[in-house]
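Peer 1: have a look at this fold, sequence not included:
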């Protein structure tokens, strides 16, 4: 899954230099290191004139919802690839609401000795962000009007399985047009696992009240013989 992310000094200008043809969003991306669900996060959609950046509320609200935000009880920050094409909350967006969710990295928690230890997953090279397959739905509600989004997730691949059993669906720049153009998620080329790096970080990230670049700094993992202490 993906339940927390970071936007480490991401700017539309930086992303436009990386993603050719990207029109920046009207509102700049806020630098944050502990971004929770319901926050405004950067997305990219295919617009009539090319790629268009925007900010969307993390947690997809389907267009059929007619109540308020508080009336929507489902957890829709992630959409599982196993059911996204048929799940009532996601199927319309899967057919016609594709987007890319951008993050400089995301957090996942590894359980050791009954304790959850956070890890930060990030690009291993020079890419400024991870491109996650996303879904977008625009809503007009009493408390919020605008785009909402979800991140697609799938069973984890490779050595990252030591940390968690699921991961976002991620792709390289060359596959972004495929996803935005309607490519079935099963056929989408994935970001190679060697393009990812990860490390354990301090448990201060567990609280959304904590913020700052120290949250993504690597720490020495707790030794196995200390798990029971």
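Peer 2: Now that the structure is in, tell me what you want to look at. Bear in mind that the values here come from a model prediction, so they are computed numbers and not experimental data.
Peer 1: rest of the way, CA atoms for contacts and neighbours
Peer 2: Fine.
Peer 1: now do the contacts for residue 4.
Peer 2: 34-37, 106-108 (C-alpha atoms under 8 Å, 6 or more residues apart in numbering).
Peer 1: how about it, nearest residue that isn't a chain neighbour?
Peer 2: Nearest non-adjacent residue to residue 4, counting by C-alpha to C-alpha, 6 or more residues apart in numbering: residue 36, 5.0 Å away.
Peer 1: show me where the chain has strands.
Peer 2: With strands called from DSSP state E, the chain shows them at 5-7, 32-35, 40-47, 50-58, 78-80, 98-103, 105-112, 115-123, 130-140, 145-155, 166-168, 170-171, 196-200.
Peer 1: please identify the most buried of those.
Peer 2: Most buried of the strands of the chain, by mean neighbour count (mean count of other C-alpha atoms under 10 Å): strand 98-103, with a mean of 26.
Peer 1: show me what that one is in contact with.
Peer 2: Contacts for strand 98-103 (C-alpha under 8 Å, 6+ apart): 5-8, 41-46, 129-136, 151, 176, 179-182.
Peer 1: how far is stretch 104-122 from where the chain is centred?
Peer 2: 15 Å (C-alpha atoms, centre = their mean, to the nearest Å).
Peer 1: and that stretch, end to end?
Peer 2: 6 Å (C-alpha to C-alpha, to the nearest Å).
Peer 1: again, but for stretch 126-144
Peer 2: 36 Å.
Peer 1: before we move on, what about stretch 163-180?
Peer 2: Stretch 163-180: ends 29 Å apart by C-alpha to C-alpha.
Peer 1: quick one: contacts of it?
Peer 2: 1-2, 19, 45-46, 98-100, 108-111, 119, 130-133, 151-157, 185, 188-191.
Peer 1: how about that stretch: buried residues?
Peer 2: 163-164, 166-171, 175-176, 178-180 (16 or more other C-alpha atoms under 10 Å).
Peer 1: for comparison:
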């Protein structure tokens, strides 16, 4: 699964990476411990170009009667997307990517759970596949929310957790974002485990377990620069 992640680059780096020329993100700041129910940066395609904005993490389906239970929909299993009422109608037209440069997961050992940060070997930005929806409240206020799609673990993640976020490469990212792409079977085939040879994992401080902690030192390797 994916319950915490990092996006620590500058706003300018995000804009350059996703070819953004008209961002709608007023208060971007790097996140060292992004958590569910927070507003996070996300990229969608409006039919002409990529757009960067903020989505609340935890999907609230447009048909929901009230704003609750979104915290339970932070992840969507790729294998059952087309079977779940909350997700199946979104695959055709409400796809997004969540920019990240790492994510956290907890490895269970005999002495307890140990947090690790997982990232690409080159340390670069990557795109986690997601879905979004827009909910309108009784007062007319709109809330835009998202979920991160997960898939089976690759060989690196297998010793940590049996699930991992779907990470798209540049080619599959473009296909996923393309709003004109309605080929559902082809889109579903994009949701595969990422190449473990291009990833690495290292231990970090247990401080990442507290959602109130959000500072650069959380990225440090535990034991060398523990916080």
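Peer 2: On my side now, so go ahead. Quick caveat, the model's predicted, so the values are computed rather than measured.
Peer 1: can you calculate the TM-score here?
Peer 2: Overlay of the two chains. TM-score (TM-score structural alignment, normalised by the length of the second structure): 0.87; 217 aligned residues with a C-alpha RMSD of 2.2 Å.
Peer 1: the residue nearest to residue 4 of the first structure and residue 208 touch, don't they?
Peer 2: Yes: if you go by C-alpha atoms under 8 Å, residue 36 of the first structure and residue 208 touch, sitting 6.9 Å apart.
Peer 1: now residue 11 of the second structure: closest residue in space, sequence neighbours ignored.
Peer 2: Using C-alpha to C-alpha, 6+ apart, the closest residue to residue 11 of the second structure is residue 28 (6.8 Å).
Peer 1: if we can go back for a sec, among the contacts of residue 4 of the first structure, which pair sits farthest apart?
Peer 2: The most widely separated members of the contacts of residue 4 of the first structure, counting by C-alpha to C-alpha, are 37 and 108 (13.9 Å).
Peer 1: now do the shared contacts for these two.
Peer 2: 3-4.
Peer 1: surely residue 184 of the second structure and residue 90 touch.
Peer 2: No: with contact defined as C-alpha under 8 Å, residue 184 of the second structure does not count as touching residue 90 (10.7 Å).
Peer 1: more neighbours, the two?
Peer 2: residue 90 (17 against 11; other C-alpha atoms under 10 Å).
Peer 1: and the more buried one? What does it align with in the first structure?
Peer 2: In the first structure, the residue paired with residue 90 of the second structure according to TM-score structural alignment is residue 93.
Peer 1: distance of that match from residue 181 of the first structure?
Peer 2: 13 Å.
Peer 1: swap in residue 204 of the first structure?
Peer 2: Taking C-alpha to C-alpha, one finds residue 204 of the first structure at 39 Å from residue 181 of the first structure.
Peer 1: how about residue 66 of the first structure?
Peer 2: From residue 66 of the first structure across to residue 181 of the first structure, the span is 29 Å (C-alpha to C-alpha).
Peer 1: next one: residue 199 of the first structure
Peer 2: Taking C-alpha to C-alpha, one finds residue 199 of the first structure at 34 Å from residue 181 of the first structure.
Peer 1: repeat for residue 89 of the first structure
Peer 2: According to C-alpha to C-alpha, residue 89 of the first structure stands 21 Å off from residue 181 of the first structure.
Peer 1: out of those two, which sits in the busier spot?
Peer 2: residue 89 (21 against 14).
Peer 1: how many other residues sit next to the residue nearest to that one when sequence neighbours are not counted?
Peer 2: Leaving out its chain neighbours, the residue that sits closest to residue 89 of the first structure by C-alpha to C-alpha, 6+ apart is residue 62, at 5.7 Å. Taking other C-alpha under 10 Å as the criterion, the count of residues near residue 62 of the first structure is 21.
Peer 1: likewise for residue 21 of the first structure?
Peer 2: Count around residue 21 of the first structure with other C-alpha under 10 Å applied: 12.
Peer 1: contacts only, for it.
Peer 2: 50-51.
Peer 1: again, only this time at 10 Å
Peer 2: 49-52 (C-alpha atoms under 10 Å, 6 or more residues apart in numbering).
Peer 1: got it, and residue 112 of the second structure?
Peer 2: Here residue 112 of the second structure is in contact with residue 106 (C-alpha under 10 Å, 6+ apart).
Peer 1: repeat the analysis, applying 7 Å as the threshold.
Peer 2: Neighbour list for residue 112 of the second structure: empty [criterion: C-alpha atoms under 7 Å, 6 or more residues apart in numbering].
Peer 1: identify the residue of the first structure aligned to it.
Peer 2: Per TM-score structural alignment, residue 112 of the second structure is aligned with residue 115.
Peer 1: count of residues packed around the residue nearest to residue 4 of the first structure?
Peer 2: Neighbour count for residue 36 of the first structure, taken as other C-alpha under 10 Å: 18.
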